[in-house]
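K.L.:
Sequence isn't available, so here's the structure alone:
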């Protein structure tokens, strides 16, 4: 069983989603199925089929979240430190060619959100940065060709 790295924040978000699915969404869809069933012939009952489809999606997501939470390897980023880039690090990098700076936090796959500056530990940029230190350069394969980035700052917060 492969462990899934995630921050405590990401773990809490998945738990919250699971709680909503189990305590709000599941009972709601059961009621909707019951209501649709009362309308008669199920073979031509669009409400019933839509509700069953939604139920299938909800149950699938519940199973997926249960599995991820069971395999979660929760990493407390506040207890990490050092100068090397690892999971949980907030890294400021600069494009070697353009000198544009960007800051990313390396997180688990389910937490990744580029708009919030969070990139997955499995992303090409994160994989290139892992193990680097301030001042090191990392080369990232991009669709337009390889890009080189310099690690400006590594922080664990």
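P.N.:
Cool, got the structure. As the structure is a computational prediction, the values presented were derived from the model and not from experiment.

K.L.:
Going by C-alpha atoms from here, please, whenever you check contacts or count neighbours.
P.N.:
Will do.

K.L.:
can you give me the strands in the chain?
P.N.:
Along the chain, counting by DSSP state E, strands occupy 4-7, 72-75, 90-95, 101-107, 118-120, 137-140, 147-155.

K.L.:
Put this next to the previous one:
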């Protein structure tokens, strides 16, 4: 059978729109800070208004160059277009269900809620500082953890000075909350 009559498969699409990302808890909300929401929205708008039209134009140009089965520009462009469309679908879904929570409303509080920057001491004496954010915005390299992460779950609702139990794959340990801070409210 000629390749012209075979269906082009989307091997990358088999994993779904949010492959590799943590799922939302069943019945849970997709909490996100106003800054995180703005970043995701800006990414979505950039993909739709800038990146996608450029790739569509490149694919259109490559398609006019003849045999598509051996046209690298065309094949790469189609693949990139699928990636962009998958990311657009993902961002649209996540932004639709996002629950924007401003952590600055807790400024001055010593209790841990979403958006808190928490310093805690482990049993070993090591101190760690993490910021509890939404699953779509937390970056571990920046000492940010998702609110559904085990350490965040253990810390939520605790107060400065409390000792909480953290269950990890290597066993349970107690951690002590040393400090809790929130960003200052925006000045008008």
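P.N.:
Happy to help now that I have it. These numbers come from a predicted model, not from an experiment.

K.L.:
returning to what we had before: looking at the strands of the first structure, which is closest to residue 39 of the first structure?
P.N.:
Smallest distance to residue 39 of the first structure across those (Cα to Cα): 43.1 Å, for strand 72-75.

K.L.:
Which helix runs longest in the first structure?
P.N.:
helix 46-70 (DSSP state H).

K.L.:
What's the average distance for that one when superposed on the second structure?
P.N.:
Superposed on the second structure, helix 46-70 of the first structure shows a mean distance of 1.0 Å to its aligned residues (mean Cα distance after the TM-score superposition for the first structure).

K.L.:
Pull the number of nearby residues for residue 65 of the first structure.
P.N.:
Residue 65 of the first structure has 17 neighbours, counted by other Cα atoms under 10 Å.

K.L.:
Tell me the residue in the second structure aligned with it.
P.N.:
Per TM-score structural alignment, the equivalent position to residue 65 of the first structure in the second structure is residue 91.

K.L.:
so can I have TSV of the strands of the first structure showing mean neighbour count and distance to residue 32 of the first structure?
P.N.:
Formatted as TSV, these follow (neighbours: other Cα atoms under 10 Å; distance: least, Cα to Cα, whole Å):
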stretch	mean neighbour count	distance to residue 32 of the first structure
strand 4-7	21	35
strand 72-75	18	33
strand 90-95	21	45
strand 101-107	22	37
strand 118-120	22	37
strand 137-140	19	49
strand 147-155	20	49
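
K.L.:
mind putting those in a markdown table, distance to residue 129 of the first structure included?
P.N.:
A markdown table is the format used below for these (distance: least, Cα to Cα, whole Å):
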| stretch | distance to residue 129 of the first structure |
| --- | --- |
| strand 4-7 | 17 |
| strand 72-75 | 18 |
| strand 90-95 | 9 |
| strand 101-107 | 9 |
| strand 118-120 | 11 |
| strand 137-140 | 6 |
| strand 147-155 | 8 |
